[in-house]
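Engineer: have a look at this fold, sequence not included:
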């Protein structure tokens, strides 16, 4: 069935996640739209606003939906879907940033992520866009910027999902990221159709890492040694593991990583999971619950604590928490040719898509 849509602001969506859903007012209903209709209420309610998100809803997970005249009535007599029962957060397949035109109005959205592969590929990019401070259109996608987080590539980059050549990505990176004064160029390419673009960037001198998007269905499980922890408690662990992986990293860069996760926690439900030994975290991961779709990883374990099953425990706990939250898809990204891909496959994750992470100096 065609998805239904509900308009929210970024802050409004975070409140929906905290409440677990949207309750209709007494005697009233939750306003919904079809994809063909949604530009009309968006222009009426949110003209010119750049913090609007589309909640992509599975109609089979909704109760009490009736098609009725709009408020105000549409000039052509359209009838809109109205939900007279609670809209649960678990009915939200995806949350997509919805940006206005220069004149403040909105265009009908493009293809909406409803399949498992689409939802898994789009969940992290959408969270990063909502957490970013600035966004500009580029060929085939958008560029995002997060002032104060200049050392985090994941907060300042191009997201390319539509058609774009290597030359266009290269030029857009210089024009936009260079215009923002960033000392690097980073682009994430999502989808098999961009394989040629990735090869072209490599030919132009970019370092290009092939990645796979993997997804799993949440399953029941118990991991009693895993606990949810405050973000600040992970600083010693993440500092140690990042310095092992990147010897030149400094304290400011690690701090920006933590602050970046805090910025994401302001726009979605972020859980920090850890295993302790001797009272101190020795293994940890991050779970982001964004409606019915969750994002998981990466896993970090201190070298001295590896081989003790902490990674298995964290995966089990993350899948259980996602299940409790009503998720039916948990996604992660892994390097296409590295061993974690096979490790995750043994734990129920299957490859559902391809992407590329490309970077070069300014």
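Structural biologist: On my side now, so go ahead. Keep in mind it's a predicted model, so treat the numbers as computed, not measured.
Engineer: when you work out contacts or count neighbours from here on, use the C-alpha atoms and nothing else.
Structural biologist: Will do.
Engineer: and what about residue 234, helix, strand or coil?
Structural biologist: Here residue 234 is helix, with the state taken from DSSP: H, G, I helix; E, B strand; the rest coil.
Engineer: that one contacts residue 281, correct?
Structural biologist: Yes: with contact defined as Cα atoms under 8 Å, residue 234 counts as touching residue 281 (6.9 Å).
Engineer: residue 53 reaches residue 9, doesn't it?
Structural biologist: Yes: at 5.6 Å, residue 53 and residue 9 qualify as touching, with contact defined as Cα under 8 Å.
Engineer: the two - which one has more neighbours?
Structural biologist: Neighbour count, other Cα atoms under 10 Å: between residue 53 and residue 9, residue 53 has more, with 24 against 20.
Engineer: spit out the contact partners of residue 331.
Structural biologist: 120, 121, 213, 214, 215, 216, 293, 294, 295, 296 (Cα atoms under 8 Å, 6 or more residues apart in numbering).
Engineer: buried ones in the strand or helix carrying residue 13?
Structural biologist: Assigned by DSSP states H and E, residue 13 belongs to helix 10-19. Neighbour counts over helix 10-19 (16 or more other Cα atoms under 10 Å) mark 10, 13, 14, 15, 16, 17 as buried.
Engineer: and these, which is closest to residue 268?
Structural biologist: Nearest to residue 268 among the buried residues of helix 10-19: residue 14, at 5.5 Å, using Cα to Cα.
Engineer: residues contacting the closest one?
Structural biologist: 266, 267, 268, 269.
Engineer: one more time with 10 Å, if that's ok
Structural biologist: 8, 20, 265, 266, 267, 268, 269, 290 (Cα atoms under 10 Å, 6 or more residues apart in numbering).
Engineer: chain center to the helix or strand just after the helix holding residue 13: distance?
Structural biologist: Following helix 10-19 in sequence order, the next helix or strand is strand 21-22 (DSSP H and E). Its chain's average C-alpha position is 20 Å from that of strand 21-22, according to Cα atoms, centre = their mean, to the nearest Å.
Engineer: and what of stretch 214-234?
Structural biologist: 18 Å.
Engineer: gap between the two ends of it?
Structural biologist: 25 Å (Cα to Cα, to the nearest Å).
Engineer: now that stretch: buried residues?
Structural biologist: Residues of stretch 214-234 classed as buried: 214, 215, 216, 217, 218, 219, 223, 226, 227, 231, 234 (neighbour count, 16+ other Cα under 10 Å).
Engineer: check it against this one:
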């Protein structure tokens, strides 16, 4: 069952990258996905490695496939844990930073994980000011167009699955204080809960649990056999997700080299 779920998940993840791209090109060991309209979005201008074995000279290969694209950074994604392990030393030696995410799947037959009665659907316009503020805080020295563009790129997420829903919780004044994305894809039989965030002033009130509970409820209602999320392997939410019934099943690797 785990192998079947992994096949669904990796297939969906790769398809989601392609669907969000304005341009995509295949090469023997993977593909390039580009969004020239969003050059500051590293997540939308990247190389995805596929296959079972690492290509020889992967750092040089990345340079060759991105040559002439105008992309100044380098982001390499490996959804396969084994493939990521194989290329890590070479890419790190070439000046890339390395981060690892853990893919966590909800156990088969798991029931409701909490009360989601306060969760509602949100529109893109509800989330843009929140996204922009968060990016401005994370990148305080960046020009204004950078957080603007990183907030605007959320529109691309609407194309990554058959159904994309932005979920949120509002306070008594109507302000959005917690939100998450839900991607439902019937072709791959997957549901992903992504980008779970709670405003610092409203943490500890069960809002993240409520968002996840609503995502799980909708996934079951849609008949998706695999519900999963992705979390930073070194961060505390992994333990929180485990308590809710999510189990780590694999790792994905990200390698980033900044411009300059």
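Structural biologist: Yep, that arrived. Since the model is a prediction, treat every value here as computed from it, not as a measurement.
Engineer: any idea what the TM-score is?
Structural biologist: Once superposed, chain against chain, the TM-score is 0.87 (TM-score structural alignment, normalised by the length of structure 2); 249 aligned residues with a Cα RMSD of 2.2 Å.
Engineer: that older thread, most neighbours, which of the contacts of residue 14 of structure 1?
Structural biologist: residue 290 leads the contacts of residue 14 of structure 1 on contacts (other Cα under 10 Å) with 28 neighbours.
Engineer: got a list of what that residue touches?
Structural biologist: Residue 290 of structure 1 sits next to 13-14, 17, 89-90, 92-95, 123-124, 126-127, 267-270, 322, 325, 327 when contact means Cα under 10 Å, 6+ apart.
Engineer: for residue 234 of structure 1, list the residues it contacts.
Structural biologist: Taking Cα under 10 Å, 6+ apart, one finds 258, 272, 273, 274, 280, 281, 282, 283, 284, 285 in contact with residue 234 of structure 1.
Engineer: among the contacts of residue 290 of structure 1, which are in strands?
Structural biologist: Counting by DSSP state E, these place 92, 93, 94, 95, 269, 270 in strands.
Engineer: would you reformat those residues as TSV and include distance to residue 31 of structure 1?
Structural biologist: Formatted as TSV, these follow (distance: Cα to Cα, whole Å):
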residue	distance to residue 31 of structure 1
92	14
93	17
94	17
95	16
269	23
270	27
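Engineer: gap between the aligned partner of residue 43 of structure 2 in structure 1 and residue 329 of structure 1?
Structural biologist: Matched across to structure 1, residue 43 of structure 2 falls on residue 154, judged by TM-score structural alignment. In this view, residue 154 of structure 1 and residue 329 of structure 1 are 22 Å apart by Cα to Cα.
Engineer: mind telling me what residue 133 of structure 2 corresponds to in structure 1?
Structural biologist: Matched by TM-score structural alignment, residue 133 of structure 2 corresponds to residue 240 in structure 1.
Engineer: check which helix or strand covers its match.
Structural biologist: According to DSSP H and E, residue 240 of structure 1 maps onto helix 235-245.
Engineer: give me the mean deviation of that helix from structure 2.
Structural biologist: For helix 235-245 of structure 1, the mean distance to aligned residues of structure 2 following superposition is 2.7 Å (mean Cα distance after the TM-score superposition for structure 1).
Engineer: the helix or strand following that helix packs against which elements?
Structural biologist: Once helix 235-245 of structure 1 ends, the next helix or strand along the chain (criterion: DSSP H and E) is helix 251-265. Helices and strands touching helix 251-265 of structure 1, by 3 or more Cα pairs under 10 Å, 6 or more residues apart in numbering; DSSP states H and E, are helix 116-131, helix 235-245, strand 269-277, strand 280-290.
Engineer: can you rerun that using 8 Å?
Structural biologist: Of the remaining helices and strands, those touching helix 251-265 of structure 1 by 3 or more Cα pairs under 8 Å, 6 or more residues apart in numbering; DSSP states H and E are helix 116-131, helix 235-245.
Engineer: please enumerate residues in contact with that helix?
Structural biologist: With contact meaning Cα under 8 Å, 6+ apart, helix 251-265 of structure 1 is reached by 127-128, 130-131, 148-149, 151-152, 155, 231-232, 235, 238-239, 242, 270.
Engineer: list only buried entries from the residues you listed.
Structural biologist: Buried among the contacts of helix 251-265 of structure 1 (16+ other Cα under 10 Å): 127-128, 130-131, 149, 151-152, 155, 231, 235, 238-239, 242, 270.
Engineer: any buried residues in stretch 186-203 of structure 1, and which?
Structural biologist: 186, 187, 188, 189, 190, 191, 194, 197, 198, 200, 201, 202.
Engineer: related to what we said a few turns ago, out of the ones in strands among the contacts of residue 290 of structure 1, which is nearest to residue 176 of structure 1?
Structural biologist: Set against residue 176 of structure 1, the nearest of those by Cα to Cα is residue 95 (25.1 Å).
Engineer: so who does the closest one touch?
Structural biologist: When contacts are counted by Cα under 8 Å, 6+ apart, residue 95 of structure 1 touches 53, 54, 55, 56, 123, 126, 290, 291.
Engineer: what do we get in structure 2 for the fifth one?
Structural biologist: With TM-score structural alignment defining the correspondence, residue 123 of structure 1 maps onto residue 12 in structure 2.
Engineer: show me which of the contacts of residue 95 of structure 1 are buried.
Structural biologist: Using 16+ other Cα under 10 Å, the buried members of the contacts of residue 95 of structure 1 are 53, 54, 55, 56, 123, 126, 290, 291.
Engineer: helix or strand for the first one, which one?
Structural biologist: Read it as residue 53 of structure 1. Short version, using DSSP H and E: residue 53 of structure 1 is in strand 52-57.
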